[in-house]
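**Q** the sequence and its predicted three-dimensional model are supplied below.
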Amino acid sequence: MKKISIFIIAIIAVIVMFTVVNMSTYPDLPVNSISPKEAIEKLKKANQIDLVKISQDDNDAWYITENQNGVTEVDENIKKFMSSNGWAFTEKEGSGLFFKKDSGESSVVTTEMWTKKYFLVKVPSHF
């Protein structure tokens, strides 16, 4: 009877540990310059900022934002962000938001649901 009790306790402990480890990890980011936990911390430290830059290379800048009220709110935050930098929203197709400038330049910003709680936003560097 003692052996069975110890075995059951060991199984429960393994299940609890597995659950805790899975809950404390995030999927990989599409960039290598920052870890997922660092990206979340950066967003939390920013407080009221809707989009927080987590990485930039020659081609793209990556931002993270919290998913509080769905993709519509994320899209609105991107539109505000881009318009404050001189870009006018033209249309949305799938996960891409299309923008134009008065100069005729165009840009596509894409969104990606990273977890249930967070979205990643890819903005071309020429922006």
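**A** Sure thing, it's come through.
**Q** going by C-alpha atoms from here, please, whenever you check contacts or count neighbours.
**A** Fine.
**Q** is the residue lying closest to Phe89 once chain neighbours are set aside in a helix, a strand, or coil?
**A** Leaving aside its chain neighbours, Phe89 sits nearest to Phe99 (4.5 Å; criterion: CA to CA, 6 or more residues apart in numbering). When classified by DSSP: H, G, I helix; E, B strand; the rest coil, Phe99 comes out as strand.
**Q** wait, what's in contact with Lys117?
**A** Glu66, Asn67, Gln68 (CA atoms under 8 Å, 6 or more residues apart in numbering).
**Q** are any of those buried, and which?
**A** Using 16 or more other CA atoms under 10 Å as the burial test, the contacts of Lys117 include Glu66, Asn67 as buried.
**Q** from the contacts of Lys117, which ones fall inside strands?
**A** Glu66 (DSSP state E).
**Q** against that first model, consider the following:
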Amino acid sequence: MIRKLVFALITLCCFAFLLGAWWYNDRPAFLYPPLPFQTVEKKVVVSQLKQADDQFIMLGPDENSQYIWGGAKTGSNAAEQLKSILKDAGWSFHEQEGAGYFFQKGSEKIVITSQMWSRDFVLFKIPSSLDAIFTHTE
């Protein structure tokens, strides 16, 4: 009787360990923190970002339509892709200060900020005045 109980307990622990390892490496959307915008469902954002490889992708507008959100996997070259997209549209990269990327086109200046959403993904908050540039690149 004791042997069966010990075997069942060891089996249960192994199953829990494997399930935990799977969730840690391929977490379902509900385990991610809340999004800084509510216009797109979290599971849609997670799915899009997981499928994006190392590409910068557009995710959607914020509630006030003042900003559009983009994202990429952590460690990707998303910031460089962002700079390239804006350079092609005539914007010059001025500097980076912390999480802010400063761009200029003539006398107009913009700031695009980034934030770590999770250990897996980084999000970019882009002024909606640039929506046409990013909609055109998709």
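**A** Structure's in. What do you need? Computed from a prediction, not measured in an experiment: that's the story for all the values here.
**Q** superposed, what's their TM-score?
**A** TM-score of the superposed chains, computed with TM-score structural alignment, normalised by the length of the first structure, equals 0.76; 122 aligned residues with a CA RMSD of 2.6 Å.
**Q** hang on, isn't Pro124 of the first structure packed against Gln56?
**A** No: under the criterion of CA atoms under 8 Å, Pro124 of the first structure makes no contact with Gln56, lying 9.4 Å away.
**Q** ok so, going back, possible to save the contacts of Lys117 of the first structure as CSV with distance to Lys92 of the first structure?
**A** Formatted as CSV, these follow (distance: CA to CA, whole Å):
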residue, distance to Lys92 of the first structure
Glu66, 20
Asn67, 18
Gln68, 20
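**Q** in the first structure, what residues pair with the lengthiest strand in the second structure?
**A** If you go by DSSP E, the second structure has its longest strand at strand 108-116. Using TM-score structural alignment, strand 108-116 of the second structure lines up with residues 105-113 of the first structure.
**Q** ranges for the strands of the first structure?
**A** Per DSSP E, the first structure carries strands over the ranges 52-56, 60-66, 88-93, 96-100, 106-113, 118-124.
**Q** relative to Ile8 of the first structure, which of these is closest?
**A** strand 118-124 (36.7 Å; CA to CA).
**Q** ok, residues contacting that closest one?
**A** The list of residues contacting strand 118-124 of the first structure from outside it, by CA under 8 Å, 6+ apart, reads 59-67, 74, 107-114.
**Q** burial check on the residue nearest to Phe89 of the first structure, number of neighbours?
**A** By the other CA atoms under 10 Å criterion, the neighbourhood of Phe99 of the first structure contains 21 residues.
**Q** wait, what's in contact with it?
**A** Met82, Trp87, Ala88, Phe89, Thr90, Glu91, Ser106, Ser107, Val108, Val109.
**Q** tell me the contacts of the equivalent of the fifth one over in the second structure?
**A** In the second structure, the residue matched to Thr90 of the first structure (TM-score structural alignment) is His94. The contact partners of His94 of the second structure, by CA under 8 Å, 6+ apart, come to Tyr101, Phe102, Phe103, Gln104.
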